[in-house]
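**Student:** sequence and computational prediction follow.
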Amino acid sequence: MTRSLPHQWLIEQQRLGHTLCLVLDSEHEHPTRQALLKSSRPDQYLSVYGQTQVADLADAGPFVFSFDRPGDEHINELLNRPDNHWGWLASLPKGGLPTLVKHWRERLIIGERPHQALYRFHDNRVLARALKHLPVEAYPAYLGPAISVCYWQGTCWASTYNPAPGEYPLPDSPLWLQVPVTPQQAKQTRFLNARRFLLAEHVQAFASLAEQQNPDAWLRVTLDQAEVWHWQAPEQLEFLLTQHLQAPAQALAPYWQVRSAESPDEHFERVRLMAAFWQGDMPP
């Protein structure tokens, strides 16, 4: 496929009478989002996180825009830099923007409390990987009202048609959540979920940390430590984050270090008990 595929796709979808749509990663494309907000009518955009339980993250969450011109300058600027992973394009029935946003809001939160996470549907890498692994008959429940999608899949542009666009309930066991992810995607997902956890549960402490150092850099270093120790379970990550957040500028106490022949679970349980003892949460 050539680099002109998205332009051809946009022209063809409009010729067929469909609404053109951009799913934008607002967090990393803030200037583009602001420019689109200024040039769009109120009925041409929606925040996906708005009116959901993560509405406090709406400013950093994905926005969906409909637009009228295949040659829109803001869209062209995005198409010229696909490796920035800004999101993807979709075509919809006329007036289908609210339905598409409703569709993804219903698929946004994955997992059970207290170990819920956000599904990064707006990441073109997530979309491309799901469509690569899903059987065609699973496309409708995944893509919902989208008639067709166009996205960068790492080395080239691709487009995929939905065989039965429409509104579908969330399956009990969504196949797209069983798609294997790359180590890089898993690491980025852990980072985003960890930051969401800190903003939701420890916002004041996280804000204080930001006054002293770069909070994202601190978070990445802390998660790298968790990876070295093979602490990847939600309760292990939450424990490390909350404990380290109490004194983020200080090194962890010596008893945190792994001992010879100690398994990750044994290491975690020992450190958890030691931390509780030194903090007076349990008797000696």
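**Tutor:** All right, it came through fine.
**Student:** use CA for all of it now, contacts and neighbours both
**Tutor:** Noted.
**Student:** what's the local residue count around His28?
**Tutor:** 15 (other Cα atoms under 10 Å).
**Student:** which residue packs closest to it, ignoring adjacent ones?
**Tutor:** Leaving aside its sequence neighbours, His28 sits nearest to Trp86 (Cα to Cα, 6 or more residues apart in numbering; 7.2 Å).
**Student:** what segments of this structure are strands?
**Tutor:** Assigned by DSSP state E, the chain shows strands spanning 19-24, 45-47, 63-67, 87-92, 109-110, 117-118, 148-152, 157-161.
**Student:** tell me which of those strands sits most buried.
**Tutor:** By mean neighbour count, with neighbours taken as mean count of other Cα atoms under 10 Å, strand 87-92 ranks first of the strands of the chain at a mean of 26.
**Student:** tell me how far the longest helix that the chain contains lies from the chain's centre.
**Tutor:** Ranked by number of residues, the top helix in the chain under DSSP state H is helix 183-201. Helix 183-201 has its C-alpha centroid displaced from the chain centroid by 9 Å (Cα atoms, centre = their mean, to the nearest Å).
**Student:** please compare the first structure with the one that follows:
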Amino acid sequence: MSPVSPWQWIEEQHRQGRELCLILDSLGEMETRQTLLNGRACDRYASVYDQTSVARLANAGPYLILLSRADTEALSGLLGAPERNWGWLASIAQGDLPALLEHWRQRFLLDSRPNQALYRFHDNRTLTRALDHLSPDALPPYLGPTISLCYWQGEHWLALDNPAPGEYPLPAMPEWLQVPTPGRLRGQVHVINVYRYLLAHHYEALRQLARHRRPLAWIHAQRMQAEQWGWLEQEHLQFLALHSLPRPGYGVPDAWNPRPDETPHMHFERVSQMAGFSQGEGVL
């Protein structure tokens, strides 16, 4: 795949008579979402999590929004800031939004209770890793009714055509769930997992954070702090994020900084004890 201009890709989809669909991460783009939904007919968008077992997360979950040329300004804002990892673009046949919605509703929830997890198909980084590893035969069951897609790969825009768009049952062993996770992506996986934890267990606090900060960017900053302290495990990041979330400025007190004679383990144990004494101060 070669780099493309997203605007040229969009024009080609319009020329082919296809519908243009925005797959949007709502939690980080609520203002953009509201702008796009204002006055839009209800059959021109859908919340993926709505009417599912995780409907309580619908407001912060992914949305599918059919775009028109009138949405150029809002779309320009997104295309001009791909580093926000807001999602990706797909083209579908006229009238295929319900099929696309059902397709991803069958694929976003992994495992069964109590070990359920959310597959972040709407995250262009998740999409990129999958597309980098999927065999040609696995592309149609993964992409479903999507005819073509355009996404930010991390350095440039790429486009990919689905070799056989259509409706497919969920495979027993989806190939996209077997994508290897390189060591360099370990920290990113920790960020996503902590985000999922906060979304599932501390949604209101996360929603309040989203009014001032981009949640994933904030958790990433927490990870950088944790790694600077030598706290390298996911439980360390989860602890730091959980106890920073209710504090003014979403940070930690100076007393939590490491002492010169402390190992990372000693530091974490001391801070854990301090946090234990102040549990009643937070909102979580």
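**Tutor:** Received it, and whenever you're ready, just let me know what you need. Fair warning: this is a prediction, and the values are worked out from it, not measured in the lab.
**Student:** closest to Val136 of the first structure out of the strands of the first structure?
**Tutor:** Of all the strands of the first structure, the one in closest proximity to Val136 of the first structure, counting by Cα to Cα, is strand 157-161 (9.5 Å).
**Student:** residue range for that closest one in the second structure?
**Tutor:** Aligned using TM-score structural alignment, strand 157-161 of the first structure spans residues 157-161 in the second structure.
**Student:** report the mean deviation for the matching stretch after fitting onto the first structure.
**Tutor:** Here the mean offset of stretch 157-161 of the second structure against the first structure after fitting is 0.6 Å, by mean Cα distance after the TM-score superposition for the first structure.
**Student:** next up, the contacts around the residue nearest the centre of the first structure.
**Tutor:** For the first structure, the residue nearest the mean C-alpha position is Arg120 (2.8 Å; Cα atoms, centre = their mean). Contacts for Arg120 of the first structure (Cα atoms under 8 Å, 6 or more residues apart in numbering) come out as Leu108, Val126.
**Student:** any idea how far it is from Glu167 of the first structure?
**Tutor:** Per Cα to Cα, to the nearest Å, Arg120 of the first structure is found 20 Å from Glu167 of the first structure.
**Student:** hang on, the earlier thing: and the match of strand 157-161 of the first structure, how far out from the chain middle?
**Tutor:** Worked out by Cα atoms, centre = their mean, stretch 157-161 of the second structure lies 19 Å from the chain centre.
**Student:** and stretch 125-138 of the second structure, by the same measure?
**Tutor:** 16 Å.
**Student:** which residues make contact with that stretch from outside it?
**Tutor:** For stretch 125-138 of the second structure, contacts defined as Cα under 8 Å, 6+ apart pick out Asn85, Arg120, Phe121, Leu139, Tyr151, Gln153, Gly154, Pro163, Glu175, Trp176, Val179.
**Student:** mind doing that once more with 7 Å?
**Tutor:** Residues outside stretch 125-138 of the second structure that contact it (Cα atoms under 7 Å, 6 or more residues apart in numbering) are Arg120, Phe121, Gln153, Glu175, Trp176, Val179.
**Student:** make a ChimeraX selection of the buried ones in those.
**Tutor:** This is how ChimeraX selects the buried members of the contacts of stretch 125-138 of the second structure, with burial counted by 16 or more other Cα atoms under 10 Å:
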select :120,121,153,175,176
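**Student:** how about the contacts of stretch 125-138 of the second structure in a markdown table, adding distance to Tyr195 of the second structure?
**Tutor:** As requested, those are exported to a markdown table (distance: Cα to Cα, whole Å):
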| residue | distance to Tyr195 of the second structure |
| --- | --- |
| Arg120 | 11 |
| Phe121 | 15 |
| Gln153 | 21 |
| Glu175 | 24 |
| Trp176 | 21 |
| Val179 | 20 |
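**Student:** out of the contacts of stretch 125-138 of the second structure, which comes closest to Tyr197 of the second structure?
**Tutor:** Checking these one by one against Tyr197 of the second structure (Cα to Cα), the nearest turns out to be Arg120, at 13.3 Å.
**Student:** select, from the contacts of stretch 125-138 of the second structure, the two members most distant in space.
**Tutor:** The most widely separated members of the contacts of stretch 125-138 of the second structure are Gln153 and Glu175, with 19.9 Å between them, by Cα to Cα.
**Student:** how about the helices in the stretch 101-250 of the second structure?
**Tutor:** 124-133, 139-143, 186-201, 203-210, 215-228, 234-244 (DSSP state H, counting those that start in this stretch).
**Student:** Cys150 of the first structure reaches Ser159, doesn't it?
**Tutor:** Yes. Here Cys150 of the first structure reaches Ser159: they are 4.2 Å apart, a contact under Cα atoms under 7 Å.
**Student:** contact partners of stretch 88-105 of the first structure?
**Tutor:** 13, 18-24, 48, 124, 144-151.
**Student:** and for stretch 54-67 of the first structure?
**Tutor:** 19-27, 44-50, 122.
**Student:** start to end distance for it?
**Tutor:** End-to-end span of stretch 54-67 of the first structure (Cα to Cα): 26 Å.
**Student:** next one: that stretch to chain centre, how far?
**Tutor:** On the basis of Cα atoms, centre = their mean, stretch 54-67 of the first structure sits 12 Å off its chain's mean C-alpha point.
**Student:** next: stretch 105-117 of the first structure.
**Tutor:** Centre to centre, stretch against its chain (Cα atoms, centre = their mean), the figure for stretch 105-117 of the first structure is 12 Å.
**Student:** trace Leu127 of the second structure over to the first structure, please.
**Tutor:** Using TM-score structural alignment, Leu127 of the second structure sits opposite Leu127 in the first structure.
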